[in-house]
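K.L.:
Next input, structure requested:
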Amino acid sequence: MSFERMWRDLRPVGRDERSGGYFRQPWTSAETELRVWFREEATARGLDLEADGIGNMVAWWDPTGRGRRGGLLTGSHLDSVLDGGAYDGPLGVVSALAALDLMRSRGDSLSTPIGIGVFVEEEGSRFGLACLGSRLATGTMSWAKARELRDRDGIWLSDALSDAGLDPTSGFVDLSSVSCFVELHVEQGRDLVDRGAAVGVASEIWPHGRYRFDFLGEANHAGTTRMEDRRDPMLTYAMTALAANKQARLAGHRATFGRVEVTPNGTNAVPSQVTAWLDARCDTETSLAALVSEIERQGVDRAGRDGTHLRVTAESVSGAVGFDSSLAARIAADHEDGDWPVIPTQAGHDAGILSAAGVPTAMLFVRNPTGISHSPDESADTADCLVGVEALADTLARLAR
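P.N.:
Prediction:
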């Protein structure tokens, strides 16, 4: 049951032949096919599969026969961003299964059960809230609040789940007895490339948030309306996007307007409204608040000059996550090729949600030769992936002993 074979099985699922990118949005046919694949892989290994009412799954291996209490959890997610890469998420799931195979083949003596988890809607690409599955599983978000979410087509989350044959009222996977969570992930940056290391360990996740900017103006004719008579929200948006770029660059932070909707979206019409979503990430929560506040201030100032109006809504904000430093040091130290580097990440992960919920958590990263992620160009060398599998197996075995 090799890593290479499993990776070949997954590569075509949800792949767009034109761009080479992946569309594996939650509760669609591609993502459902991947969950069926995971169920089959768990069954083939004789694992005890636990699935919940939104599609989260945990496959348990209990060599002790004493039940799951105090078990180690690993895994990741199978969904993707729109037109995303192959490795973000699935690498952690495939590596977890391969690591389990390796531990079994080595005859590792373990004193605790090991679970391989798959969390749904990690990317937030459909319903706009990242790590939705792990938020519900840890109880950091209630179903009463989650059920109010709608996707960009106006479909309610509860309806999407019902169409997929799922019932969230049946409950969520039980993580209350998990003693530790270790997530392997492709690195989304070039830190390991610059260090010449195949594997690294996470120290922290930067705080980050998603904010909706509604720029309101007045629709009018693109040909007959004099420039000085316009109340054009596109101008306000354009200046705000430039301001966000400048402020983030000056501070060494991240600010991105990656999604825009225009009303009425006509070539020959001045728009009445532009809605844009800002993704902002900083090294501290104070810096994040200051960055977004400054971007909003400059946008409001420009709106006053354009005769438009700006309204900002925070849709989701995640605080800083500092992973257990002693656990990270323990995982990173004393390997044949030397200590693994301990590095921060600016990307959000299910590991951050479990850590914030009080579960001791660590992350392993596998080198990404280009540093590109959330793109069809995301990649990892097979040789590095296999190093990652061994690193995960060694980590789990060390913790389980």
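K.L.:
contacts and neighbour counts: CA atoms only from here.
P.N.:
Noted.
K.L.:
Mind checking what secondary structure the residue nearest to the spatial centre of the chain has?
P.N.:
The residue lying closest to the centre of the chain (C-alpha atoms, centre = their mean) is E123, at 4.0 Å. Here E123 takes the coil state, with states given by DSSP: H, G, I helix; E, B strand; the rest coil.
K.L.:
The one 4 residues further on now?
P.N.:
With three-state DSSP as the basis, F127 sits in coil.
K.L.:
Look up the closest residue to it, ignoring the ones flanking it.
P.N.:
D151 (4.6 Å; C-alpha to C-alpha, 6 or more residues apart in numbering).
K.L.:
Repeat that for A362.
P.N.:
Excluding the flanking residues, the one nearest A362 by C-alpha to C-alpha, 6+ apart is V182, at 4.9 Å.
K.L.:
structure for this one too, so we can compare:
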Amino acid sequence: MIEILPEEIDRQMDWISSISDKEGKGTTRLLYSESWVKAQNSLKELFEKDGMKVEFDEVGNMFATIEGSESPETIIASGSHVDTVVDGGRLDGQLGIMAAYMAMKALVDEYGQPKKSLRIVSMAEEEGSRFPYAFWGSKNIFGIAKKEDVENISDNKEVPFETAMTEAGFGYLTGAPRFNNFDAFIELHIEQGNFLENSGKKVGIVNAIVGQKRYTVKLNGEANHAGTTLMKYRKDVVESYARIVTEVIDKANEIGDPLVVTFGHAEVTPNVVNVVPGEIEFSIDTRHTDQKALNEFAEYIEKVIQKHADAKGIQAELNLWMDEQPVPMDQEIVSVLENVCDQNGLNYQVMHSGAGHDSQIFAPRVPTAMIFVPSIKGISHNPEEHTEAVDIVQGVQALAEALKELAY
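P.N.:
Below is the predicted model:
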């Protein structure tokens, strides 16, 4: 089995995570920022030192290729996104890039040139942290990002998307995409949850990414005096909200895994102690790996909201603003990962991803799978995000062995 040293993982991750827009703990590397440009160029120098051919597409995705000896046109790829959230951790996204580099370098050092081409992908953006648009990198790889979606948006400092992009040296995709001819893609990522940690597993083989539905709901009742309005006459939106939350969460617990539902944001008007609240706006996020089950639960949510609104004589407005389908991973690539883990005695578990990843853009177009490594307490998008290097080793080994199986 390919040897991956924990100290090499730490060295690489300390290096790449130090390239940040902010000093101090955590990494902030937003799309087209100064540190983003520095990170992509620094990675380019690293990959070129190891003899890889490095190319950028129009928007700033980077591709580092080790040409195959027999079928160079067949490309087996791995990587992730180079951008971070504000005050992010040292692993999210960038671990996938560095894991691909360490796995491919170890393979070439041990076995020489692959028969098929190996390619590292450092994607421009996934997080949507600087501008209100996510998956700009992977969507451009496949030509599905739309210029009209970003040409009039700005960051929180009023810098237009187009200005930031051109100042970083990039522009819009013109013509057909040039780097989308992958034969397989494997993305390694921290779990961003605590399933692996709690189960004592070192490798998660992802067989599906959940579908998501997100609502903004507004309940309009009647604001009134908190002392003089009898309970039976109130159109209290907080009461209705509380009943909705309780009933929906109880039902989700009854149905069980992998269904989840979250009431994350609530804003009450007027938000004062002595007035019966007359309006509330709140969010609902629900996810499942099965489309039919997700649809059925969403219908249930809508019925519960309407039921409690009608019971109090209040109006309910529902806006379903996200409706993403579940994305299955390629069963053949999943099987390759299971086989190499079995053959090499790696401690793994087949599981689903409850978060979105670039792989969900790849999977409908390219045979794709994901590898998860544990996250301590499931903490992510936070400077406290951490996984000990010894707990990352098996994930990188699984990646290397799978790349060997596919490319050698």
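K.L.:
still on that earlier bit, the residue nearest to F127 of structure 1 and L157 touch, don't they?
P.N.:
Yes. Contact status for D151 of structure 1 versus L157: in contact at 7.4 Å, counting by C-alpha atoms under 8 Å.
K.L.:
ok, those two, which is more surrounded?
P.N.:
Neighbours were tallied for D151 of structure 1 and for L157 using other C-alpha atoms under 10 Å; the higher tally belongs to L157 (19 against 14).
K.L.:
ok, E261 of structure 1 - contacts?
P.N.:
The neighbours of E261 of structure 1, taking C-alpha atoms under 8 Å, 6 or more residues apart in numbering as the test, are 274-276.
K.L.:
Same question for K201 of structure 2.
P.N.:
347-349, 374.
K.L.:
which element is it on?
P.N.:
For K201 of structure 2, there is no enclosing helix or strand under DSSP states H and E.
K.L.:
How about the one 3 residues further on?
P.N.:
According to DSSP H and E, G204 of structure 2 maps onto strand 203-209.
K.L.:
so that strand aligns onto which residues of structure 1?
P.N.:
Per the alignment by TM-score structural alignment, strand 203-209 of structure 2 matches residues 199-205 in structure 1.
K.L.:
now do stretch 93-103 of structure 2
P.N.:
So stretch 93-103 of structure 2 is aligned with residues 89-99, judged by TM-score structural alignment.
K.L.:
The match of strand 203-209 of structure 2 vs structure 2 - mean distance after superposition?
P.N.:
Compared with structure 2 after fitting, stretch 199-205 of structure 1 deviates on average by 1.9 Å (mean C-alpha distance after the TM-score superposition for structure 1).
K.L.:
Just give me the neighbour total for G256 of structure 2.
P.N.:
For G256 of structure 2, using other C-alpha under 10 Å, the count is 10.
K.L.:
Oh, that last question was meant for A222 of structure 1, not what I typed.
P.N.:
When neighbours are defined as other C-alpha under 10 Å, A222 of structure 1 has 15 of them.
K.L.:
Repeat that for the one 5 residues further on.
P.N.:
Residues lying near M227 of structure 1 (other C-alpha under 10 Å) number 10.
K.L.:
Equivalent analysis for N347 of structure 2, please.
P.N.:
There are 15 residues near N347 of structure 2, going by other C-alpha under 10 Å.
K.L.:
isn't it right next to C341, touching?
P.N.:
Yes. Contact criterion C-alpha under 8 Å: N347 of structure 2 and C341 qualify, at 7.3 Å.
K.L.:
Quick check: I116 of structure 1 is in a strand.
P.N.:
Yes. With three-state DSSP as the criterion, I116 of structure 1 is part of a strand.
K.L.:
Can you find the partner of it in structure 2?
P.N.:
In structure 2, I116 of structure 1 lands on I120 (TM-score structural alignment).
K.L.:
for S375 of structure 2, what are its contacts?
P.N.:
Contacts of S375 of structure 2 (C-alpha under 8 Å, 6+ apart): 190-194, 196-197, 385-387.
K.L.:
and those, which two are the farthest apart?
P.N.:
Spatial extent of the contacts of S375 of structure 2 (C-alpha to C-alpha) is set by the pair L196 and E385 at 14.9 Å.
K.L.:
Look at those two and report which has more neighbours.
P.N.:
Set L196 of structure 2 next to E385 and count neighbours by other C-alpha under 10 Å: L196 wins out with 23 against 20.
K.L.:
quick one, helices of the stretch 101-250 of structure 2?
P.N.:
For the stretch 101-250 of structure 2, the helices defined by DSSP state H, counting those that start in this stretch occupy 136-141, 147-150, 161-167, 195-199, 237-255.
K.L.:
would you turn those into a markdown table with distance to T229 of structure 2?
P.N.:
Converted to a markdown table, the helices of the stretch 101-250 of structure 2 look like this (distance: least, C-alpha to C-alpha, whole Å):
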| stretch | distance to T229 of structure 2 |
| --- | --- |
| helix 136-141 | 52 |
| helix 147-150 | 48 |
| helix 161-167 | 51 |
| helix 195-199 | 48 |
| helix 237-255 | 14 |
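K.L.:
Out of these, flag the one nearest A176 of structure 2.
P.N.:
helix 136-141 (9.5 Å).
K.L.:
By how much does that closest one deviate from structure 1 on average?
P.N.:
Looks like 2.4 Å for helix 136-141 of structure 2 (mean C-alpha distance after the TM-score superposition for structure 1).
K.L.:
Where in structure 1 does that helix fall?
P.N.:
Going by TM-score structural alignment: helix 136-141 of structure 2 matches residues 132-137.
K.L.:
Not counting its neighbours along the chain, what's nearest the residue nearest to the centre of structure 1?
P.N.:
Per C-alpha to C-alpha, 6+ apart, closest to E123 of structure 1 is A130, 4.9 Å.
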